[in-house]
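Colleague: Turn this into a structure:
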Amino acid sequence: MANLNHPLKEKLNLQKLLNNGELNTIKEQQASWSVYEVIKLMQELPSAQRILLFRLLDKDRAIDVFERLDTTQQTDLVQAMADPEAVQLFEKLDPDLRVHLFDELPAKVTKRLLAALSPEARESVNVLLNYPPESVGRIMNPRYLAVRSHNTVREALAVLRSSNLEDDELRVIFVIDEKRYYKGVVSLTRLVRAEPDAKIETLLEGSDVFVRASEKRTVAARLLKQYDLVALPVVDGEGRLVGAVSFDDVIDVLEEEASETMYQMAGIVDVRRQRDIIHSEKLTRGPILYAVSVRIVFLLVTVAGGLVTGGLIDQFEEVLATILAAAVFIPLVMDMGGNVGTQSTTIFARGLALGHIDLAKFWWHVRREVGIGLVMGLLLGVVTGVIAWQWQGIPNGFPQIGIAVGVSICAVVTLATFLGFLLPYTLTKLGFDHAPGADPFITTIKDFTGLALYFSLVNFLLAV
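Modeller: Predicted coordinates for the structure are as follows:
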């Protein structure tokens, strides 16, 4: 059955068996199928036959298959089940997966199924539902193994052996005190190798690595990746242990964030849908007019900015006519700010998606970026100023042009780093998608201000 070069459905004539009601034959056959093969089959079957096949699976196999289906397929199956059957399935799922499905199901279905759960299962769901939708508390697993810091290794191993948790929930053991305050973790390997009479508190590590249940899920994802952890302890506002988060719990968060960032940086997220991700199918095979409409609005801002900048150059026509050398550096002043602004918006978008930029500390990030911009501006200003002085200044009798170019470059680069953070942040706060919108605004503002400063300096320094 493992040979997937020949579709399993053709090999077993599954649809024919289902249509003929030969359910016992299918039930016997499915015992030899892998979970992957079952999922592949279910994806190929019509909805009615999909639920029928699912009901024929062994109970343990059914749970494994269900947990690996995507959210849409899971909700379709649940809604096709009778309430007792759905409740029986929900009782066996991890609490965080239950909550995720309850979020996706219609409110009436959620309310009905929640009321039918056992008191223990209902309590675990209600605990998680009390946290904000995007918080760590929604995805944490309230099932974990914890021992007291004053316990001995022998006592901890006894607790481990008597636990009814799954194997993947026992890879790390959390340590708490008498009031359930989190104290650290002990790995299973270290516990087994320690002396039986050793105190758990002597084996502690990771006492300062934890996440609060109220924090965003991206924080947990970042910590798990940063410290390469098997599981991350989750504490409440006072530091009491309330759950655990594993990498499996946050992998979807990382994939969603990465996909959204790539779409946004490509400038293909429609502002009218704000932060919704456009499906790949529609973007790669949809109408050409759709792709145009997504990006054209903000590109018109660049057109308007170009016209305004052109009007500015026209106002300094006398300067250009008198000192033709001044025109040589117009592209340099315009392009330098554009490149730096693009760098800053890219850094902002990636940092925001990966959780490296905290919007609550936005102005700290702005000050840091502007500081970087000022240093780069000073360096680039000196370099370009010297080049301008030597190239067009001294030979043509206008050495002051080096000062005009250098000061303008320094100012434009610093301004571009400021706008590169401020404009995406402002658009995000206003509910717009910043990816296609930030760069056109930055281009317009820095071109106008940079050239206005440049021409004003040329006019002043050279007394045109």
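
Colleague: Only C-alpha atoms from now on, for both contacts and neighbour counts.
Modeller: Noted.

Colleague: Okay, buried residues for stretch 377-391 please.
Modeller: 377-378, 380-382, 384-386, 388-390 (16 or more other CA atoms under 10 Å).

Colleague: And the contacts of it?
Modeller: Outside stretch 377-391, the residues within contact range by CA atoms under 8 Å, 6 or more residues apart in numbering are 398-414.

Colleague: same question, stretch 153-170
Modeller: Applying CA under 8 Å, 6+ apart, the contact partners of stretch 153-170 are 143-145, 147, 188, 191-192, 194-200.

Colleague: can you tell me which of the residues you listed are in helices?
Modeller: Using DSSP state H, the members of the contacts of stretch 153-170 that fall in helices are 188, 191-192.

Colleague: Compile those residues into a markdown table and extend it with columns for neighbour count and distance to residue 254.
Modeller: Listed next are the ones in helices among the contacts of stretch 153-170 as a markdown table, based on neighbours: other CA atoms under 10 Å; distance: CA to CA, whole Å:
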| residue | neighbour count | distance to residue 254 |
| --- | --- | --- |
| 188 | 14 | 27 |
| 191 | 20 | 32 |
| 192 | 13 | 33 |
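
Colleague: To compare with the earlier structure, here is another sequence to fold:
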Amino acid sequence: MQPYSERPDPSLLLAPKISQILEQRRTHEARAALAELAMPEIVDLLVALAPQHRAMAFRLLAREMAADAFTELPAQIQQQLLDELSNEQLAQLFNEMDPDDRAELFDEMPGQLVTQLLAMMRPEERRSTRAILGYPADSVGRLMTPEFLTLKPDWTVQQGLGHIRQYGRDAETVDILYVVDKHGRLLDDIRIRELLLADLTTQIESLMDTSAAWLDAHDDREAAVRMMERYDIAVLPVLDRDHVLVGIVTFDDVADVAEEETTEDIHKGAAVAPLEMSYGETSASALFRKRIPWLLVLVLINLGSSSVIEFFEETLQSMIALAFFIPLLIDTGGNTGSQSATIMVRAIATGDLELKQWLRTVGKELSVGITLGVAMGVAGGMLGLIRGGWELGLIVGLSMVCIVITTNLVGASLPFILSKLHIDPAVASSPLITSIADITGLIIYFMFANWLIGSLPTGTALDEVAAAVDTTLSCVPCWLTNGSGRG
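Modeller: So this is what the prediction gives:
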């Protein structure tokens, strides 16, 4: 059997044929061919078709199929179809969409067009859409759908099953049903399996255990991701402030959120402002705007490394071999800090760590840093011994130990500090940690060199550190005004 990854996509093979059929206006044949495709194949086919054929093929889809396909298309193609369809066709399209998908699309459309479309939609669809749009942009309320089934506690199982048969086709899912009181307040959830296996005369109230997990409509949407992971459940009820059931959130919506949040954290972790669209849909100018701010900030921070080297120029001249180990030491410090920060950021994001655990966590990372530092110090010291003798080996080894311990603590602490300041800890990105580690590592390295080879220019070790930092800060405006690192 041919591996799945090597099988030809039927939708792509069909694209030339559909284009030819549409050119010849054989619409019945095209409609029949489209009806045989699965939804992912329809989406791929619409993407593959030329714009003029795409609009024709889209109009041939059944209403519900067209609504589902539209929500899966890239934003650029959605906009092209919006331009091709009349307002009446758009109203029919949005009437068939799930309310949460409709609200998400309305967010991206001009306000005047949204008003026109809402006025043309069915009253019940208009009410549900306005209700969802009334919640904050990143809240659970924007993810939920109001298409769910409820049961009454005093019903029998037979009455419940009859209700499902009558209204289940319009519900998002019937896997889990919700028991509510006469005011619509959630009492419990019941799996369809429990109803199917129970005696028909059993009251639904006797099947309840009042242990339903639920979300507040105003919760951040990341709460839905964490709740589904914790309870291993594919559907969650959404309640308002009065505990009234107003909607449900399903796994497919939460999976999209999880992917978006992970992508956003990855972008921030690389010092890139998160993209609003996919990479393919983002223009070169937009990519420039997303990347340049952090690069400029990091340039200013990295001026500190140059200032430290300049300050300890006399030390460097007294033992030229010191320069050989500068990249080794600062790269090791940056890598250590990045490892620690990445672990902390992910643990905080998944709820594995809380802010109140910072002291115990930093203590744990201190012990880890010490063991890592000793191991790396021995390796670095041996390299220094081979390269320049025992004196250089001792300088490199001791510097490596202190650099690894220090940068490991910085990487572990910074995400907690940013979280405390209500800043996304993902900002503690590898480039930022690396830049901080560079400055810290150079100061530690040259301090040990000064101590062992006795070439301190003036003052004590603490004076040297303070002077190096002052020099770094004072040089920044000079660099900006005349390109010089000397104040």
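
Colleague: For the two chains, what TM-score is obtained?
Modeller: The TM-score (TM-score structural alignment, normalised by the length of structure 1) is 0.74; 441 aligned residues with a CA RMSD of 4.8 Å.

Colleague: Identify, from the ones in helices among the contacts of stretch 153-170 of structure 1, the entry nearest to residue 301 of structure 1.
Modeller: residue 188 (59.4 Å; CA to CA).

Colleague: who are the neighbours in contact with the aligned partner of that closest one in structure 2?
Modeller: Aligned counterpart of residue 188 of structure 1 in structure 2: residue 192 (TM-score structural alignment). Taking CA under 8 Å, 6+ apart, we find residue 192 of structure 2 in contact with 174-177.

Colleague: looking at structure 1, which of the residues you listed still make contact?
Modeller: Counting by both residues aligned by TM-score structural alignment, their matches' CA atoms under 8 Å, the members of these that carry over to structure 1 are 174-177.

Colleague: got a winner among those residues for most neighbours?
Modeller: When neighbours are taken as other CA atoms under 10 Å, the top entry among those is residue 177 (21 neighbours).

Colleague: That residue -> structure 1?
Modeller: Match for residue 177 of structure 2 (TM-score structural alignment): residue 173.

Colleague: what distance separates the start and the end of stretch 273-286 of structure 2?
Modeller: End-to-end distance for stretch 273-286 of structure 2: 10 Å, by CA to CA, to the nearest Å.

Colleague: For it, what is the distance to the chain centroid?
Modeller: Computed by CA atoms, centre = their mean, to the nearest Å, the chain-centroid distance of stretch 273-286 of structure 2 equals 15 Å.

Colleague: same check, this time on stretch 33-43 of structure 2
Modeller: Per CA atoms, centre = their mean, the centroid offset for stretch 33-43 of structure 2 relative to its chain is 30 Å.

Colleague: Contacts for it, please.
Modeller: 9-11, 61, 65, 68-70, 72-73.

Colleague: okay if I get these as JSON lines plus neighbour count?
Modeller: Formatted as JSON lines, the contacts of stretch 33-43 of structure 2 follow (neighbours: other CA atoms under 10 Å):
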{"residue": "9", "neighbour count": "13"}
{"residue": "10", "neighbour count": "13"}
{"residue": "11", "neighbour count": "21"}
{"residue": "61", "neighbour count": "18"}
{"residue": "65", "neighbour count": "19"}
{"residue": "68", "neighbour count": "19"}
{"residue": "69", "neighbour count": "21"}
{"residue": "70", "neighbour count": "23"}
{"residue": "72", "neighbour count": "15"}
{"residue": "73", "neighbour count": "17"}
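
Colleague: Could you find the counterpart of residue 367 of structure 2 in structure 1?
Modeller: By TM-score structural alignment, residue 367 of structure 2 lines up with residue 375.

Colleague: Can you report how many residues lie near its match?
Modeller: Neighbour tally, residue 375 of structure 1, other CA under 10 Å: 14.

Colleague: Noted, bye for now.
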